[in-house]
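K.L.:
model this:
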Amino acid sequence: MELNSVKETDVLIAGAGPSGLALACDLARRGVRALVVEQAPSLFPGSRGKGIQPRTREVFDDLGVGDAVREHGGPAPIGMTWSGGERRGEYDMFRRAAPTEAEPYGEPWTMPQWRTQEILLARLRELGGDVLFSSALTGLSQDTAGVTAQLTTGEVRASYLVAADGGRSTVRRALGITMDGETVDPAPVLVADVRIAESALDRRNWHVFTGGAGYTTLCPLPGTADFQLVAQFRTGAPGLTPDAVRALVASRTHLAADAVTEVRWASDFRPRAALAERFREGRVLLIGDAAHVHSPAGGQGLNTSVQDAYNLGWKLGQVLLHGAPAALLETYEQERRPVAADMLGLSTRIHRGEQERGSAAQQLGLGYRGGPLASGRAGVLESGDRAPDGPAGEAGRLFDVFRGPHFTLLAVGTDVALPAHDGAMLRVFRAPANEAYGTGLFLVRPDGYVGWAGDGPQGLAEYAGPLGLDLKSA
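P.N.:
Down below sits the predicted model:
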């Protein structure tokens, strides 16, 4: 993509990580012009954020990449503890649940981060978008009409700028937004993608090696021949060269150094939890690691980041294309910052062994009850709740009805009069009463949460107006 062809855009996204790519896909399917710029010459090459929680799988299904995620990923393996070169027994570090009608994904999924990003980039290109690589943001200014960004490849004018450029965000620092937090664990951690001789270690388990130097794990990565190596250093610092990684494996496991046939990527970090003081400054918004940094324990970081994008995408679309007031964007921080704060706490407690990876880690219970866009309740649901899946007759599943950039006005087990118009931004659908909903009328937001609920349509039009939906004429 030549920058000269994109001097102006609706949304400039800085960063082609999972959150930036997910946002770009969501905007592209809405018809919003978006330009993604990435300072690196290619996508991130490592496996780091490999855990995909059930709620994020629902998001990916809506964005049109659910089949690819199923094809290239797999269930998180059962743990196997080793000591003294011998297996000591299996244990499961995750809560697993059988799929239900309301919750079709019951267990955590594993897929290397580089694969997730490849899948999202392929989807973005299907939708007509792309990423401008080797293009770093060096400065920005904004006024009441938009943002002007200076890049190493030129200048771009956008209505909005979204910072998806990671924990060391250039955009966040340029805005002077502080990020308060704490070191979760002073011990540095090595993360590497390695290949191991087939005869040396099986791929059935997530292998955990105990010892005084710090925990060491080798997790097989589905769809690849690789393992993700994670090693804590209670003393000293990790070496990142292939020889140093091989020596580490030999010193902490029963494997010989030459069993590691290839070191494909290696990095190190110190687990930290931090939260930006605000997620918005004028026409600039922060998502993902630019807004919050988590310990990787519990697999919350990538998932929370993608869900930031999912929350923001439809709001940008309604403001830019459908006449919603710009004040709608204020609800992004109001809804997502409390969620990020909760996930920071959860990840920290899991890292320190104070809490197990239970149902909270699956993120299916996250919602926006009592938030700025929550109004009413009906059946067994309160506005702000995640809208469950369920049977939808000839239409298939309710998630099939919801899939896409539109709102859904869902009448469950009631014959109350509904708007006859089924326009591009509103789909009207009737479903039989079911256990997950009870009965009632529900306006489901494009991100799959109940915005408004009631026994009848009274007050619905007044609620929908500020979202860019004119139900009075529907």
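
K.L.:
Please count neighbours and contacts with C-alpha atoms only from this point.
P.N.:
Noted.

K.L.:
tell me which element the most centrally placed residue in the chain falls in.
P.N.:
The centre of the chain sits closest to Val306, judged by Cα atoms, centre = their mean, with a distance of 2.0 Å. In this assignment (DSSP states H and E), Val306 forms part of helix 301-321.

K.L.:
residues making contact with that helix?
P.N.:
Surrounding helix 301-321, the residues in contact under the criterion Cα atoms under 8 Å, 6 or more residues apart in numbering are 10, 18-20, 22-23, 26-27, 30, 32, 49, 51-53, 56, 59, 287-289, 293-295, 324-326, 328-329, 332, 336, 340, 343, 405, 446-447, 467-468.

K.L.:
which among those residues end up buried?
P.N.:
Buried by 16 or more other Cα atoms under 10 Å: 10, 18-20, 22-23, 26-27, 30, 32, 49, 51-53, 56, 59, 287-289, 293-295, 324, 328-329, 332, 336, 340, 343, 405, 446-447, 467-468, out of these.

K.L.:
where along the stretch 301-450 of the chain do the helices fall?
P.N.:
In order along the chain, the stretch 301-450 of the chain carries the following helices (DSSP state H, counting those that start in this stretch): 301-321, 330-351, 398-402.

K.L.:
In TSV, list these along with distance to Gly413.
P.N.:
Compiled in TSV, those are given as follows (distance: least, Cα to Cα, whole Å):
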stretch	distance to Gly413
helix 301-321	28
helix 330-351	30
helix 398-402	14
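
K.L.:
Tell me which of these sits most buried.
P.N.:
Highest mean neighbour count of those: helix 301-321, a mean of 24 (counted as mean count of other Cα atoms under 10 Å).

K.L.:
To compare against the first, here's the next sequence to fold:
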Amino acid sequence: MELNDVKETDVLIVGAGPTGLALAVDLARRGVRTVVAEKAGGLFPGSRGKGIQPRTLEVFDDLGVVGDVLEASGPAPVQMIWQNGERQGERTMFEPVEATPAAPYAGMPRILPQWRTQQILHARLTGLGGEVTFGAALTSISQDGSGVTATLSAGGRVRARYAVAADGGRSTVRAALGIGMTGEALDPSSLLVADVRVPALDRLNWHVFPADAGFLVLCPLPGTEDFQLAAQFPGGERPDLSREGVRALVAARTHLAADDVTDVLWASDFRPRAALADRFREGRVFLAGDAAHVHSPAGGQGLNTSIQDAYNLGWKLARVLRDGAPVSLLDSYEEERRPNAAQMLGLSTRVHRGEQQRGAATQQLGIGYRGGPLSVGAAGELAAGDRAPDGPVADGTLFDTFRGPHFTLLAVGTDAGIPPLDAAAVHVLRIDAYEPYGKGLFLVRPDGYIGWAGADTTGLAAYLTRC
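P.N.:
As a prediction, the model looks like this:
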């Protein structure tokens, strides 16, 4: 774009991390135009957010990328504890959770370096006709009653009906809007995270080296020759991020020699913090992902919560922009996601402090919106706001039926009459009684949560006018 050019679009997404890419994919498959502006020259190169939780796999199933994610990832390895160069034995990091037909991805989180997750989402976006503009930092943003205007460092301006800040914990957009972050430092210690190659170390375990000077762990990254290194620096010491500094750190805290670290591909440092944006919306601009909340990495909640922000917001923007839904639908984004993010912050903090083990709660399958603005009614075993369970049906699974931009009206073990509905917007499926649901009518939202439930269709038509 030339400096005076103005590109018109539906949604401007600032940031091409997992949040921005997931949102762009969701909008692209719904026919919503986007401009994705990323200040960096390419996709993020590090492994940082490597844990993919079961609920996020369900999101990826719906977005059409779960096959690629499963192929590229692997289960979280069992930890091996080392002391004085000797193996002390294995330790299970996660409470066991079994997969079931209702929750087919339940179990340990999958390990997948963040750079690979972003590659997969980016490939899906380009396959849908979308693109990312790299080297395009946001330099200004303003809004009026009909849209948002942004200026990019790459030149030119973007005019969008809505904008989404997915530009991380140091969000330029959040700062420009004057939205504060309320939170606390969880630990005075710095943490170093790096991607390294250590051919001398086996890849069967997640290797843990406890020490008074601070722990060091090396986790093998599936589909690569790399390990993710994480190391603690108590007492406020700042780590040396240079190649030689990382190699010397491994030599100082493990039985390995510096020369055993044959490559340092990426390194970063931070201090664990838990903080929540004071609000998730300012007019036509929304905050999502780390721009809205920052977590301790303990428990693997940050990237997963961020992707679910995008998943919650995407269908709502599309309904307003493409399907004539009332603008008030967008109010539900903050009303649903901010309490959820606060809950996840608390969970991550407890795991960080050793007060809670990683297990069912960290898998995010229990997340829901009961009592929320889009949750009406109850039937059988479920209430509106609950996650809609999977299960076998004649032509595949319930998730296959839910997949796509539509609502699904699920009639379970009931012959209740169903009035004519917009067949493109609401798909109808009747199945026999199924234990995870019981019996009743369940309207499944495009993001896989039950929006409305009842024994008959009383109130269904009124509910659909809100969405």
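
K.L.:
Out of the helices of the stretch 301-450 of the first structure, which gets nearest to Leu190 of the first structure?
P.N.:
Put simply, out of the helices of the stretch 301-450 of the first structure the one that sits nearest Leu190 of the first structure is helix 330-351, at 15.3 Å, with distance taken as Cα to Cα.

K.L.:
distance from the closest one to the second structure after superposition?
P.N.:
Between helix 330-351 of the first structure and the corresponding residues of the second structure, superposition yields a mean separation of 0.5 Å, by mean Cα distance after the TM-score superposition for the first structure.

K.L.:
Can you list the helices and strands that that helix packs against?
P.N.:
strand 272-276, strand 292-293, helix 301-321 (3 or more Cα pairs under 8 Å, 6 or more residues apart in numbering; DSSP states H and E).

K.L.:
can you tell me how far Thr262 of the second structure sits from Glu225 of the second structure?
P.N.:
Counting by Cα to Cα, to the nearest Å, the gap between Thr262 of the second structure and Glu225 of the second structure amounts to 11 Å.

K.L.:
Find residues that contact each of those two.
P.N.:
Contact criterion Cα under 8 Å, 6+ apart; residues bridging Thr262 of the second structure and Glu225 by contacting each: Arg197, Pro199.

K.L.:
so which strand or helix has Phe286 of the second structure?
P.N.:
Taking DSSP H and E as the criterion, the element that holds Phe286 of the second structure is strand 285-287.

K.L.:
Mind checking which of the contacts of helix 301-321 of the first structure land in strands?
P.N.:
If you go by DSSP state E, the contacts of helix 301-321 of the first structure have Asp10, Gly51, Ile52, Val293 in strands.

K.L.:
what two of those have the greatest distance between them?
P.N.:
Distances among those were taken as Cα to Cα; the most separated pair is Asp10 and Gly51, at 31.7 Å.

K.L.:
Arg204 of the first structure - how many residues pack around it?
P.N.:
Counted by other Cα atoms under 10 Å, the residues lying close to Arg204 of the first structure total 12.

K.L.:
err, Gly324 of the second structure, not the other one
P.N.:
Each residue near Gly324 of the second structure was counted by other Cα under 10 Å, and the total is 11.

K.L.:
What is the aligned counterpart of it in the first structure?
P.N.:
Residue pairing (TM-score structural alignment): Gly324 of the second structure is matched to Gly323 of the first structure.

K.L.:
same thing with Pro220 of the second structure?
P.N.:
Using TM-score structural alignment, the equivalent of Pro220 of the second structure in the first structure is Pro220.

K.L.:
ok, for that match, nearest residue in space, not its chain neighbours?
P.N.:
In this structure, Pro220 of the first structure finds its nearest non-sequential neighbour in Phe227, 4.2 Å apart by Cα to Cα, 6 or more residues apart in numbering.

K.L.:
do the same with Pro405 of the second structure
P.N.:
Leaving aside its chain neighbours, Pro405 of the second structure sits nearest to Pro446 (5.6 Å; criterion: Cα to Cα, 6+ apart).
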